[in-house]
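Peer 1: All I have is the shape, not the residue letters:
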């Protein structure tokens, strides 16, 4: 196909029953692209995924480029994140992240999730293996890792007040309400992101067990172990506890989390003033003012 004429195949990134994720490099520009190749049998689900990706435009979300059908396969072309994923980063870590490091990754994820929830989109499968890392040159000249939320194959557009009942997501970090089959909304994404935050703080999953049944039982019945108070502030501990509340009504929304002073001061580090105005509206002046006054970042 003509689309591939200018591309060089590099490797298979991942492979499933009905899909492959492939890495290609543009022969002229040397820019890398991820191309997801899906059997046409799943075209309906893929079309939904593509329609969601087309609506998203955010620095902390994997960028959709184009899609097409060829020879019985549906192809989705996306940006490539060159530094692996958060699962690999946590797995390779030999000592705990500092609170500054935790907040650096966590706030970027909150900003990505806000972009989704403000558009009535549920991710429904937030996990460290779907959080990609891209090395960038920061404004201060240092090289840093930018978070890119991906994996929108289970995402869904909803309406205000709508409850979902379909059990989707990674089993080990399903929210309690999904396991109970009681119906769920955007607070299920908050639970999953809280799970990621807990892993950043502890380098371990929230719950473990010798079977999926045991893990699900713990998710419903047991309280998670606290994060280390000698390494992390009470504010951060409170955020973890709220996000991992068994009762979804007690979990904060993504906008409530971003309004917290400990989080809000980080926002201008990742978004331009123009983007803050677009995403936050009336909070724009306060967010920028907080950043100018805070000398710790």
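Peer 2: Yep, that arrived. Predicted model, so just to flag it, every value in this text is computed and none were measured.
Peer 1: C-alpha only now, for contacts and for neighbours.
Peer 2: Will do.
Peer 1: Report how many residues lie close to residue 155.
Peer 2: 21 (other Cα atoms under 10 Å).
Peer 1: Hmm, residue 117 and it touching each other?
Peer 2: No. With contact defined as Cα atoms under 8 Å, residue 155 does not reach residue 117; the gap is 11.1 Å.
Peer 1: quick one, what contacts residue 124?
Peer 2: 154-156, 168-169, 188-189 (Cα atoms under 8 Å, 6 or more residues apart in numbering).
Peer 1: Ranking by neighbours, what's the top pick from those?
Peer 2: Neighbour max across those (other Cα under 10 Å) = residue 188, 26 neighbours.
Peer 1: Look at it and give its secondary structure.
Peer 2: helix (DSSP: H, G, I helix; E, B strand; the rest coil).
Peer 1: also this one, for the comparison:
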């Protein structure tokens, strides 16, 4: 249970490569901070712990996002989402998550595009997470391969809720948030957006899993221009069903699959015709993604990162009083 986990009971997992090295395992590094592999003192269970500098949060004006991420963490009980607990000290905020030993979908994609069976399974897991979040009036707004993790059985879990937001049905928000390649046109044009943006990003994810990024450039402005042009080129090897769901997830918001009268049911009944959704929810399916997972030490599916020897300054403004 979430309430029984205490931060002082967690210790870093250390690398052992031939001879003892003693370096803590870093699972990921980003603008937000670092994710490290931890275990309980009795070596019972592994966790991934995201450590974010409080100074950095204040400098980037992300206090509200971090507080909302904590709020979601406390409220969510979904097998396709990995948030577990949260702690703080004078320097850092710590988000404790289930450790997904299969690694990032992004890392697997670097080795080549997925076949359709694997893409269907990955996307179905995302659809389940979306269904749960949207029912709770939460938009995710940061779907991308880097935020999708594989557990050891090959099931896909959502991580990083920094851009998530509660929204009353029928209302819109005007925040400019997200990852450029995955932003819906209405966010770029500042027309106001709602849950429909999650379905746009689902279409972009399917395209990237099967083909590669549809809109890419080293300059965000060029990415935005390509998205607004709205031209998706479908290679000949793409199935008709895949082309169909992508095209139906990526038109104008009011016509987007998942955002019409039947909601997410329309998404489930489209490309996923052979999916047993009940068995997926109960984790009773054999995941085709297991063949993407390397066998070895628990951290073998993650890239190696250099250690961070710096220590951030303390932060006492009090924004995290209730964290």
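Peer 2: Yes, it's here. The structure presented is a predicted model; accordingly, all values stated were derived computationally and were not measured.
Peer 1: Next, the TM-score between them, please.
Peer 2: Once superposed, chain against chain, the TM-score is 0.79 (TM-score structural alignment, normalised by the length of structure 1); 258 aligned residues with a Cα RMSD of 2.3 Å.
Peer 1: that older thread, identify the contacts common to residue 155 and residue 117 of structure 1.
Peer 2: Contacts common to residue 155 of structure 1 and residue 117, judged by Cα under 8 Å, 6+ apart, are absent.
Peer 1: Give me the neighbour count for residue 83 of structure 1.
Peer 2: The tally of other residues near residue 83 of structure 1 (other Cα under 10 Å) stands at 15.
Peer 1: Leaving out chain neighbours, which residue sits closest to the alignment partner in structure 2 of it?
Peer 2: Aligned counterpart of residue 83 of structure 1 in structure 2: residue 102 (TM-score structural alignment). Leaving aside its chain neighbours, residue 102 of structure 2 sits nearest to residue 150 (4.5 Å; criterion: Cα to Cα, 6 or more residues apart in numbering).
Peer 1: per the alignment, that neighbour corresponds to what in structure 1?
Peer 2: Aligning on TM-score structural alignment places residue 150 of structure 2 opposite residue 133 in structure 1.
Peer 1: Might you specify the subset of the contacts of residue 124 of structure 1 located within helices?
Peer 2: In helices, defined here by DSSP state H, the members of the contacts of residue 124 of structure 1 are 188-189.
Peer 1: got the contact list for residue 194 of structure 2?
Peer 2: Going by Cα under 8 Å, 6+ apart, residue 194 of structure 2 touches 139, 167, 171-173.
Peer 1: meant to ask about residue 12 of structure 1
Peer 2: Residues near residue 12 of structure 1 by Cα under 8 Å, 6+ apart: 20-23.
Peer 1: Restricted to strands, list those residues.
Peer 2: Among the contacts of residue 12 of structure 1, the ones falling in strands (DSSP state E) are 20-23.
Peer 1: Neighbour count and distance to residue 89 of structure 1 for those residues - can I get that in CSV?
Peer 2: Shown next, in CSV, are these (neighbours: other Cα atoms under 10 Å; distance: Cα to Cα, whole Å):
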residue, neighbour count, distance to residue 89 of structure 1
20, 17, 23
21, 18, 20
22, 18, 21
23, 22, 20
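Peer 1: Quick check, the match of residue 83 of structure 1 in contact with residue 151.
Peer 2: Yes. The criterion here is Cα under 8 Å, and residue 102 of structure 2 meets it with residue 151 at 5.0 Å.
Peer 1: Could you check how far the aligned partner of residue 137 of structure 2 in structure 1 is from residue 158 of structure 1?
Peer 2: Aligned counterpart of residue 137 of structure 2 in structure 1: residue 120 (TM-score structural alignment). Taking Cα to Cα, to the nearest Å as the measure, residue 120 of structure 1 falls 5 Å from residue 158 of structure 1.
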